[in-house]
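# just to be clear, the model below is a prediction. Sequence and coordinates:
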Amino acid sequence: MPTERLRDDAPSLARAARILRAGGLVALPTETVYGLAANARDDRAVARIFAAKERPRFNPLIVHLPDAAAARELVLWNDTADRLAAAFWPGALTLVLPLKEEHGLSPLVTAGLPTVALRVPAHPLARAVLRESGLPLAAPSANPSGRISPTTAAHVLAGLDGRIDAVLDGGPCAVGVESTILGLAEGGGARPALLRPGGIPAEALSAALGQPLAAAPASPETAPNAPGQLASHYAPDAPVRLNASAAREGETLLGFGPVDCAVNLSPSGDLVEAAARLFDCLHALDAMGAGAIAVSPIPETGLGRAINDRLRRAAAPRL
């Protein structure tokens, strides 16, 4: 069956909630990217996420919640989590914390790990569906595994039409890259570890905590300790070459700043604009039939860390 396209209105929100309560899959807009949502307590529903995306079962999912109180019911909360949630939730921050014994989540969500990744999204439609459904929602990006993340409903349908029940169209995502993931599972006063750069710069998190973030521990390719850690990810159809001063023969240049190029992340060199446009530009290059992609250098500061993280994974050897 074709995927149902839902609009931004009360009947569509009610329809999305009914589908989710019945064990279905609904792609939802968040401020970062569109997520493929299912009831995080329903084994069969979560298994459908992995099947629709062709996602490896060892790769854990993020659970989306309405507020920090809902998070406290699932995990061993601590003072650091409290400070970060007060400063950045709702928003583009995911916290990885140890599970409580009676958490009630499907083990597929955590890939068998003793921790879970939790986020409170800021997008009004995502928040409305969380309220209407009354469910914790497992929601990785709504795209085939390893491919470019979706920032519009059209991107979702291009990859998953017929594989999922519905997509709720909330327009383009404002942030454009996935959430920042912090690991808080070590305990004992250990510094939070940056497991994935994302929509909230590491500098802002360090400032809120009053200390630098710890480097992420090495994560084996077959057993990541958080979502978004696979080496090959976010890949367009064409091979990608990074830090290019110009395109070589046969390449199409994805530019940044005042450069002569086919597609530009931000002609003014604005990292916020570049992050918001990253995945849309990669989708556009696919649509153009680019045979090879060269990418201008991106500063490794602020949101540039998240942009470069996604581009390095897009350029990695395909699995």
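The structure has been received and is ready for your questions. Numbering: from 1, shown residues only.

# only C-alpha atoms for contact and neighbour calcs from this point on.
Will do.

# can you give me how far the helix ranked longest in the chain is from the chain middle?
Secondary structure assigned by DSSP state H gives helix 271-288 as the longest helix of the chain. Distance, stretch centre to chain centre, for helix 271-288: 15 Å (CA atoms, centre = their mean, to the nearest Å).

# for that helix, name the packing helices and strands.
strand 263-264, helix 304-315 (3 or more CA pairs under 8 Å, 6 or more residues apart in numbering; DSSP states H and E).

# what's the following helix or strand after it?
Using DSSP states H and E, the next helix or strand after helix 271-288 towards the C-terminus is strand 293-295.

# want to compare, so here's the second one:
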Amino acid sequence: MTQRLAATSSGLETAASLLRAGKLVAFGTETVYGLGADATNPTAVARIFEAKNRPRFNPLISHFHSADAAFQQGVACSLAYKLADAFWPGPLTLVLPRAPGSTVSDLAADGLSSLAVRVPRGENVQALLRAVGRPVAAPSANRSGRISPSDAAHVLEELDGRIDAVLDTGPCVVGLESTVVDLTTPDRPLLLRPGGVSVEALEAVCGPLTFPETESDVAPQSPGRLLSHYAPLLPVRLNATSVYASEALLAFGPDHPAGSGAIWNLSKTGNLEEAASRLFAGLRYLDAEGQKLGLTCVAVQPIPSHGLGLAIQDRLHRAAAPRPI
């Protein structure tokens, strides 16, 4: 049975003690709930892959309470400091060369010479990371390939009994995973994954970003790049301008097609930040409600490609991709 810990001083202390002891603890950040383990402990990290049924050993993001702590593990260039000043704590992950004295296990880094590091935003997660005092590896706290959790209840739906505890810090504010930028070649910053920091905001600080031409260009440096990912059990149909009676509808904006037996509107006002925060909860709701009603698909209205729309589109394209056999 997985403990559900309140975000109190005693709950935080218990969560930190469990992590230091090599246990698995899910916790909320501003993006999604992460499944945390001591990144310096390869046995603890291996339990992440087992709990998630993760099909292959991808590099994991290591989380820190401060930029100074992160840059002790990854070698920072001047651009890394600029981005950290602008967006940390916050939903940005930097891929840096691993520092010679890095204590992050090879398993967490997938044996690479680079390391993905992040300083998440939020009073509770900051307190937890300070109390642990070590890098914490934390991919999303869900079964591999499934919808990411934006609430503690989502974590327990999938991982109850498979992990030691979940620290309930309430719903996630951003609701999408972090943006990942590769700075291993400092004069050529590469966007590996769109996320909670928009491309426009990044480029205002670092100048033009390079975009990978193919999925293979980013593997294995970044998590979240499986072709089929973030997927409900029902198939997903994108850019729907009409909806069949047999389909659930993921709507966006004030106007949506009629005829669906189940509807979740990401944002009635067309606000992309609100849409991002409600995306994974909406996919979970429509998946469960659609199956109850005997529906066969989730239709998705078109989403704009500016701001956080690019990250929303990325998650939806992966949710709609052909499922692995």
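Happy to help now that I have it. No experiment lies behind these values; they were computed from the predicted model shown.

# report the TM-score for the pair.
The TM-score (TM-score structural alignment, normalised by the length of the first structure) is 0.96; 315 aligned residues with a CA RMSD of 1.4 Å.

# what's the closest of the helices and strands packed on helix 271-288 of the first structure to residue 2 of the first structure?
Distance to residue 2 of the first structure, taken as CA to CA, is lowest for helix 304-315 among those, at 28.9 Å.

# by how much does that closest one deviate from the second structure on average?
For helix 304-315 of the first structure, the mean deviation from the second structure after alignment is 0.3 Å (mean CA distance after the TM-score superposition for the first structure).

# distance check, the residue nearest the centre of the first structure against residue 132 of the first structure.
The residue lying closest to the centre of the first structure (CA atoms, centre = their mean) is residue 178, at 3.4 Å. Distance of residue 178 of the first structure to residue 132 of the first structure, given as CA to CA, to the nearest Å: 24 Å.

# likewise for residue 59 of the first structure?
Taking CA to CA, one finds residue 59 of the first structure at 28 Å from residue 132 of the first structure.

# likewise for residue 268 of the first structure?
41 Å.

# buried residues of stretch 278-293 of the second structure, list them for me.
278-290 (16 or more other CA atoms under 10 Å).

# how about the nearest residue to residue 194 of the first structure, chain neighbours excluded?
The shortest distance from residue 194 of the first structure to any non-neighbouring residue, by CA to CA, 6 or more residues apart in numbering, is to residue 182 (4.8 Å).

# next one: that neighbour relative to residue 290 of the first structure, how far apart?
In this structure, residue 182 of the first structure and residue 290 of the first structure are 35 Å apart, going by CA to CA.

# now which residue in the first structure aligns to residue 202 of the second structure?
Correspondence of residue 202 of the second structure to the first structure, assessed by TM-score structural alignment: residue 205.

# over to its match. Which of the three states is it?
helix (DSSP: H, G, I helix; E, B strand; the rest coil).

# of residue 182 and residue 290 of the first structure, which one has the most company?
residue 182 (28 against 18; other CA atoms under 10 Å).

# so if I had to pick from residue 59 and residue 132 of the first structure, which one is more boxed in?
The neighbour count for residue 59 of the first structure versus residue 132, taken as other CA under 10 Å, is higher for residue 59 (22 against 16).

# from memory that one sits against residue 226, does it?
Yes - shown here, residue 59 of the first structure and residue 226 form a contact pair, counting by CA atoms under 8 Å, at 7.4 Å.

# so which residues of the stretch 101-250 of the second structure form helices?
Taking DSSP state H, counting those that start in this stretch to define them, one finds helices in the stretch 101-250 of the second structure at 106-109, 123-132, 152-159, 199-206.

# would you list these in JSON lines and tack on distance to residue 19 of the second structure?
Converted to JSON lines, the helices of the stretch 101-250 of the second structure look like this (distance: least, CA to CA, whole Å):
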{"stretch": "helix 106-109", "distance to residue 19 of the second structure": "15"}
{"stretch": "helix 123-132", "distance to residue 19 of the second structure": "7"}
{"stretch": "helix 152-159", "distance to residue 19 of the second structure": "17"}
{"stretch": "helix 199-206", "distance to residue 19 of the second structure": "33"}
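
# nearest to residue 98 of the second structure, out of these?
Of the helices of the stretch 101-250 of the second structure, nearest to residue 98 of the second structure by CA to CA is helix 106-109, at 8.9 Å.

# now residue 48 of the first structure, what's its secondary structure?
Going by three-state DSSP: residue 48 of the first structure is helix.

# quick check: the aligned residue for it in the second structure?
Aligning on TM-score structural alignment places residue 48 of the first structure opposite residue 47 in the second structure.

# report the contact partners of that match.
By CA atoms under 8 Å, 6 or more residues apart in numbering, the contact set of residue 47 of the second structure is residue 24.

# residue 37 of the second structure versus that one, what's the distance?
For residue 47 of the second structure, the distance to residue 37 of the second structure - CA to CA - is 8 Å.

# what touches both of the two?
Counting by CA under 8 Å, 6+ apart, the residues touching both residue 47 of the second structure and residue 37 are residue 24.

# tell me what angle the longest helix of the first structure forms with helix 304-315.
For helix 271-288 of the first structure against helix 304-315, the angle by axes from the mean of the first three to the mean of the last three CA atoms, to 10 degrees is 20 degrees.

# so which residues make contact with helix 271-288 of the first structure?
148-151, 155, 173-177, 236-238, 254, 256, 263-266, 302-304, 306-307.
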